[in-house]
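Colleague: have a look; sequence and predicted model below, questions after that.
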Amino acid sequence: MITGYFILAQGLNRIYPKVNIELAEKLLEYSGVLLSEYSVGDNLSKNSFVQRNRIQAGLSNCIVVVETDVKRGTMHTVGFAEKNKRIVACLDHPEKYWNEPTTRGNSLLIDKNRAVPIDFGNIDELIQVINSLEVDPPITL
């Protein structure tokens, strides 16, 4: 049984950032897998991270946004999740953080009803909703 996976934004011959090498080895030790749509030796590009996010969203039942600015890569992931009819949940930070650059994306997603607001008081409720999903919706990549 697969216990987890990493989706790489480059070929399987390289883990980026290097600080994740030990984590990748641990994942493989516990029956996890490394996935990539790139050939061995393919290098990173800015677009390859966006494409990786597309796959992450497609393979997930739910995307949980902890913090993001309005124009960060996480917003690409949210868009792909919406396209694939995945649940998008967003940490609803305390009001004093609403105008911080790292939480403006969260505020936007919640204000536009594009994400289910969550906090540490209702995280169990979100987990129950995710676990109640019977079938993954079709993936559009």
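Modeller: Perfect, I can see it now. Numbering: from 1, shown residues only.
Colleague: from here on, contacts and neighbour counts on C-alpha atoms
Modeller: Noted.
Colleague: tell me which stretches of this structure form helices.
Modeller: Taking DSSP state H to define them, one finds helices in the chain at 21-29, 46-59, 73-83, 104-111, 123-132.
Colleague: got those as TSV, with distance to A9 and mean neighbour count columns?
Modeller: Putting these into TSV (distance: least, CA to CA, whole Å; neighbours: other CA atoms under 10 Å) gives the following:
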stretch	distance to A9	mean neighbour count
helix 21-29	14	14
helix 46-59	5	19
helix 73-83	13	20
helix 104-111	23	20
helix 123-132	26	12
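Colleague: distance to T3 for those helices - can I get that in CSV?
Modeller: Written out in CSV, the entries for the helices of the chain read as follows (distance: least, CA to CA, whole Å):
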stretch, distance to T3
helix 21-29, 8
helix 46-59, 14
helix 73-83, 22
helix 104-111, 29
helix 123-132, 16
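Colleague: quick one: closest of those to E37.
Modeller: helix 46-59 (8.4 Å; CA to CA).
Colleague: take the one below as the second:
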Amino acid sequence: MSSIKKITINDESYPTLLKQIFTPPKELYVLGNLEKEEKNPLAVVGTRLPSSYGKAICYSLVKELAARGITIISGLAKGIDGIAHEAALDAHGKTIAVLGSGLNVLYPSIHKKLAEEIVGRGGALVSEYPPDTPPDHWQFPARNRIIAGLSQATLVIEAPKKSGALITAFFALNEGREVLSVPGEINKENSGGTNNLIKLGAKPVTQAQDVLEIFGLETKLDQKEIIKPDSKEEEILLKILKPDESIHVDKLTELSKLLPSAVLSTLTVMEINKKIKNLGQGFYILNL
């Protein structure tokens, strides 16, 4: 891994968008590649405990956005943050993680490998705290202003009414940045915050195009990105699987009318070939 760099607010390389917020950090510690002006920077935040719906939406949306040249900025937390970073990397895009601890005290430690991959593939880890600063609860709301400040817009995917993700959204609103929200079921706790944001004027997002048009980017999928089956079983499953809605293996078996063993073996091969994404607990989505 590269060495940690210190950037002060008076340095030429200090990020332009971050410098414009009301309380920019006086110094940043950076591991990896942080540009003064990132390409199409978008904050993606949400709950640490996403549903299968939230996981599927986050992965498919972010992967397509990153493939279209959006730089994904998030907080390396469990849940939506981690999924957003992973989806960006899977799309061979750039992603930046803003930490609520020093860069030598990675938190959460479960994402150590993910953090290494972010840096190793051209992204960056960023913190306003000196490298050996341990995590503390008050530091995370403070770091959220940096996530919003580095970004041209903030996208919230699944957040209850009391969520740190909403802090990021309100920082963005206060800075005059665009706020976007993925709507959810009205009777689900994880949808309370996101649905309220839409009531307050956030732009609802139901497809990648809703985000891409803010950045003025091309939205048409390249023909080469269409997944092609390598077997009759794959052809059947591809007609059922979707990129924005997870489906359980039992449902796949029921709808495909294939033997359970055939479904499982085919899903394994498709996952190895990165045609699908395994969300855990038997749920799958298309890997577009």
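Modeller: Arrived safely. The structure displayed is predicted, hence computed values, not measured ones.
Colleague: re earlier: for S36 of structure 1, find the nearest of the helices of structure 1.
Modeller: With respect to S36 of structure 1, and counting by CA to CA, the nearest of the helices of structure 1 is helix 46-59 at 8.0 Å.
Colleague: after superposition, how close is the closest one to structure 2?
Modeller: Superposing on structure 2 and averaging over aligned pairs (mean CA distance after the TM-score superposition for structure 1), helix 46-59 of structure 1 comes out at 0.7 Å.
Colleague: mind giving me the packing neighbours of whichever strand or helix holds I285 of structure 2?
Modeller: Using DSSP states H and E, I285 of structure 2 sits within strand 283-286. Secondary structure elements in contact with strand 283-286 of structure 2, counted by 3 or more CA pairs under 8 Å, 6 or more residues apart in numbering; DSSP states H and E, are helix 52-67, strand 247-248, strand 276-280.
Colleague: again, only this time at 10 Å
Modeller: In this structure, strand 283-286 of structure 2 makes packing contacts with helix 52-67, helix 232-238, strand 247-248, helix 249-256, helix 260-272, strand 276-280, judged by 3 or more CA pairs under 10 Å, 6 or more residues apart in numbering; DSSP states H and E.
Colleague: okay, now the closest residue to V44 of structure 2 other than its chain neighbours: neighbour count?
Modeller: If the residues on either side of it in the chain are set aside, V44 of structure 2 comes closest to L155, at 4.8 Å by CA to CA, 6 or more residues apart in numbering. Close neighbours of L155 of structure 2, defined as other CA atoms under 10 Å, add up to 29.
Colleague: corresponding residue for L155 of structure 2 in structure 1?
Modeller: Counting by TM-score structural alignment, L155 of structure 2 corresponds to V64 in structure 1.
Colleague: isn't its match right next to M75, touching?
Modeller: No - V64 of structure 1 is not in contact with M75 according to CA atoms under 10 Å; the separation is 11.4 Å.
Colleague: who touches the match of L155 of structure 2 in this structure?
Modeller: Applying CA atoms under 10 Å, 6 or more residues apart in numbering, we find V64 of structure 1 in contact with 74, 78, 87-91, 115-118, 126.
Colleague: could you measure from the residue positioned nearest the centre of structure 2 over to E185 of structure 2?
Modeller: Here the mean C-alpha position of structure 2 is nearest to the C-alpha of A84 (CA atoms, centre = their mean), at a distance of 1.9 Å. Taken as CA to CA, to the nearest Å, the spacing of A84 of structure 2 relative to E185 of structure 2 amounts to 21 Å.
Colleague: before we move on, back to that, tell me which of the helices and strands packed on strand 283-286 of structure 2 lies nearest to G100 of structure 2.
Modeller: Checking these against G100 of structure 2 by CA to CA gives helix 52-67 as the closest, at 22.0 Å.
Colleague: what's that closest one aligned against in structure 1?
Modeller: Counterpart in structure 1 of helix 52-67 of structure 2, with TM-score structural alignment as the criterion, is absent.
Colleague: and the next element down the chain from that helix?
Modeller: Proceeding C-terminally, helix 52-67 of structure 2 gives way to strand 71-74 as the next helix or strand, assigned by DSSP H and E.
Colleague: could you tell me where the helix or strand following that next one falls in structure 1?
Modeller: Sequence-wise, the next helix or strand downstream of strand 71-74 of structure 2 (DSSP H and E) is helix 80-90. Mapping helix 80-90 of structure 2 onto structure 1 (TM-score structural alignment) gives no aligned residues.
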